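[1] Give me the fold of what follows.
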Amino acid sequence: MNNTQKMLSGEIYNAYAEDLILLRNKARHLTKEYNDSEPEETEKRKNILKKLFGKIGENFEIEPPFHCDYGTHMEIGENFYANFNFLVLDDGMVKIGDDVLIAPDVKILTATHLVNPKLRPKNADYTKPVTIGNNVWIGAGVIVNPGVTIGDNSVIGSGSVVTKDIPANVVAVGNPCRVLKSISEE
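    Have a look, this model is predicted:
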């Protein structure tokens, strides 16, 4: 199993292996080109992101600056919007549904490290995937930690640190993020 396969399967991998460095560098070049583009270059921007992401719908907008580790490990649905300073460490898979709104300064993280320092070698990482359902709104400054799933129709309040799964149809806030209330049809 190569490092990319280990990384995506959640096994311990060497983040500084040559094959992963090459993939990250490709993403760095594409995100630099994207972040340096002019606001009027909407088609150019869309084409760059289509090259970068594993999958993305046809209707999307991401305000620069945007940064990610690989891009290819992200799947994004239709009608996606991310505001300024969106950061995704997509060492593991990141799946985002349709009609998702991301406020400024949101971070989605999949990479993590061993807790025991004796078992934590310098270049050893592992990943846990992140899944965000349909019709989700994530407020400004939110951090979504590795292994989290956010259910459909939920809202994550500004400044929250999401450390555990959030069910569908709720408003959740805080550090650590917890359910504040259910969302009704009213």
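
[2] For the rest of this, base every contact and every neighbour count on C-alpha atoms.
    OK.

[3] Now for Ile150: which residues touch it?
    Neighbouring residues of Ile150 by CA atoms under 8 Å, 6 or more residues apart in numbering: Thr131, Ile132, Gly133, Val136, Asp165, Ile166, Pro167, Ala168.

[4] Do you have the helices of the protein handy? List them.
    Ranges of helices within the chain are 3-9, 18-35, 42-52, based on DSSP state H.

[5] For the last one, what is the distance to the chain centroid?
    Looking back up the chat, that one is helix 42-52. For helix 42-52, the gap between its own C-alpha mean and the chain's C-alpha mean amounts to 18 Å (CA atoms, centre = their mean, to the nearest Å).

[6] and if you look at the second one?
    Average the C-alpha atoms of helix 18-35, do the same for its chain, and the two points are 16 Å apart (CA atoms, centre = their mean).

[7] Pull the residues that contact it.
    The contact list for helix 18-35 (CA under 8 Å, 6+ apart) reads 3-4, 15, 45, 48-49, 52, 64-71.

[8] Neighbours of Val179, how many?
    Val179 has 16 neighbouring residues, counting by other CA atoms under 10 Å.

[9] Ok, Val94 next?
    Look at Val94: counted by other CA under 10 Å, it has 27 neighbours.

[10] what do you get for Pro176?
    Pro176: 12 surrounding residues under other CA under 10 Å.

[11] dump the residue contacts of it.
    Counting by CA under 8 Å, 6+ apart, Pro176 makes contact with Ser160, Val161, Val162, Thr163.

[12] The last one contacts Ile156, correct?
    Yep, that's Thr163 we're talking about. No - the criterion here is CA atoms under 8 Å, and Thr163 misses it with Ile156 at 12.0 Å.

[13] now the other sequence, so there's something to compare against:
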Amino acid sequence: MAGSERTKMAAGEWYSCLDDELEALRALARDAVFEHNCLPPRQRGNLGTGLKALLGGVGEGVRIEAPFHCAYGLNIVLGDGVFLNAGCTILDTASVRIGKGTLLGPNVQIYCAEHHRQAAGRQAGLEIARPVEIGAHAWIGGSAIILGGVSIGEGAIVGAGAVVTRDVPANETVVGNPARTTG
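    This next block holds a predicted model:
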């Protein structure tokens, strides 16, 4: 498909991240993240104003502890009462939707981008973006890694340090690398 790299990224097609428009969007995100991470906690509150304006959607009572990092921010939608503990990273080249009341432990990482398998493709900055969906009232343990293209169901638990490479059904608990059900 012809079009801008941003259009290709949004469509889930291979795109080059070495693109001026995408770099400008990442620069906006870096500025908002910097403000959020550097404000004194009492001044910042639950969420820095620049980061709140950047995100694609923010429900009531969302709290993001510093430090936090995201790639674009505009692809992240957080439901009411979502809590992201310190050190969370969301590389949101695709949609990341986190349902209400979901808790992310410290250093949780969500990676939507998948780099090209060929060295020449990686050198050209080729990526493909895969969305992540986390249902309401899920609990993602500290240092868990969630790869693009994964859905985690409502009420699910992802154990600390787990690497989630495939969908997790509602109310299931997964642990390990790769993450597997406990029962």
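
[14] re the thing from before, so which of the helices of the first structure gets nearest Phe60 of the first structure?
    helix 42-52 (8.0 Å; CA to CA).

[15] by contact count, what packs against the closest one?
    Counting contacts by 3 or more CA pairs under 8 Å, 6 or more residues apart in numbering; DSSP states H and E, helix 42-52 of the first structure packs against helix 18-35.

[16] In the second structure, what stretch matches the helix it packs on?
    Using TM-score structural alignment, helix 18-35 of the first structure lines up with residues 20-37 of the second structure.

[17] residues touching Leu104 of the second structure, list them.
    Counting by CA under 8 Å, 6+ apart, Leu104 of the second structure touches Phe83, Leu84, Asn85, Cys88, Trp139, Ile140, Gly141, Gly142.

[18] Make a PyMOL selection of the buried ones in those residues.
    A single PyMOL command selects the buried members of the contacts of Leu104 of the second structure (16 or more other CA atoms under 10 Å):
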select buried, resi 83+84+85+88+139+140+141+142
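
[19] which of the contacts of Leu104 of the second structure lies closest to Asn107 of the second structure?
    Nearest to Asn107 of the second structure among those is Cys88, at 4.4 Å by CA to CA.

[20] which residues does the counterpart of that closest one in the first structure contact?
    In the first structure, the residue matched to Cys88 of the second structure (TM-score structural alignment) is Phe86. With contacts defined as CA under 8 Å, 6+ apart, Phe86 of the first structure is in contact with Ile62, Pro64, Pro65, Phe66, His67, Ile102, Pro104, Asp105, Val106, Lys107.

[21] And for Met9 of the second structure?
    Tyr15, Thr93, Ala94, Ile128, Ala129.

[22] Just flag the most distant two among those residues.
    Pairwise distances across those (CA to CA) peak at 12.0 Å, for the pair Tyr15 and Ala94.

[23] okay, which residue is most central for the second structure?
    Geometric centre of the second structure, nearest residue: Ile90, 2.9 Å, by CA atoms, centre = their mean.

[24] That one contacts Ile98, doesn't it?
    No - Ile90 of the second structure is beyond contact range of Ile98, at 11.3 Å (criterion: CA under 8 Å).

[25] what sits in contact with each of the two?
    Common neighbours of Ile90 of the second structure and Ile98 are not found (criterion: CA under 8 Å, 6+ apart).

[26] how many other residues sit next to Ala24 of the second structure?
    12.

[27] For it, give its distance to Ala156 of the second structure.
    Per CA to CA, to the nearest Å, Ala24 of the second structure is found 36 Å from Ala156 of the second structure.

[28] try Glu5 of the second structure
    Glu5 of the second structure is 34 Å from Ala156 of the second structure, where distance means CA to CA.

[29] try Arg42 of the second structure
    Arg42 of the second structure sits 32 Å away from Ala156 of the second structure, going by CA to CA.

[30] Equivalent analysis for Cys38 of the second structure, please.
    33 Å.

[31] do the same with Gly142 of the second structure
    From Gly142 of the second structure to Ala156 of the second structure the distance is 14 Å (CA to CA).

[32] picking up where we left off before, of the contacts of helix 18-35 of the first structure - the most surrounded one?
    Counting neighbours by other CA under 10 Å, the top entry in those is Gly71, with 28 neighbours.

[33] how about Pro167 of the first structure, what's its match in the second structure?
    Aligning on TM-score structural alignment places Pro167 of the first structure opposite Pro169 in the second structure.

[34] what about burial for the contacts of Met9 of the second structure, which qualify?
    The neighbour count (16+ other CA under 10 Å) marks Tyr15, Thr93, Ala94, Ile128, Ala129 as buried among those.

[35] show me the residues around the closest residue to the last one other than its chain neighbours that make contact.
    Spelled out, that is Ala129 of the second structure. Distances taken as CA to CA, 6 or more residues apart in numbering place Ala113 nearest to Ala129 of the second structure, at 4.7 Å, with adjacent residues excluded. Ala113 of the second structure is in contact with Leu91, Asp92, Thr93, Ala94, Glu127, Ile128, Ala129, Arg130, Gly148, counting by CA under 8 Å, 6+ apart.
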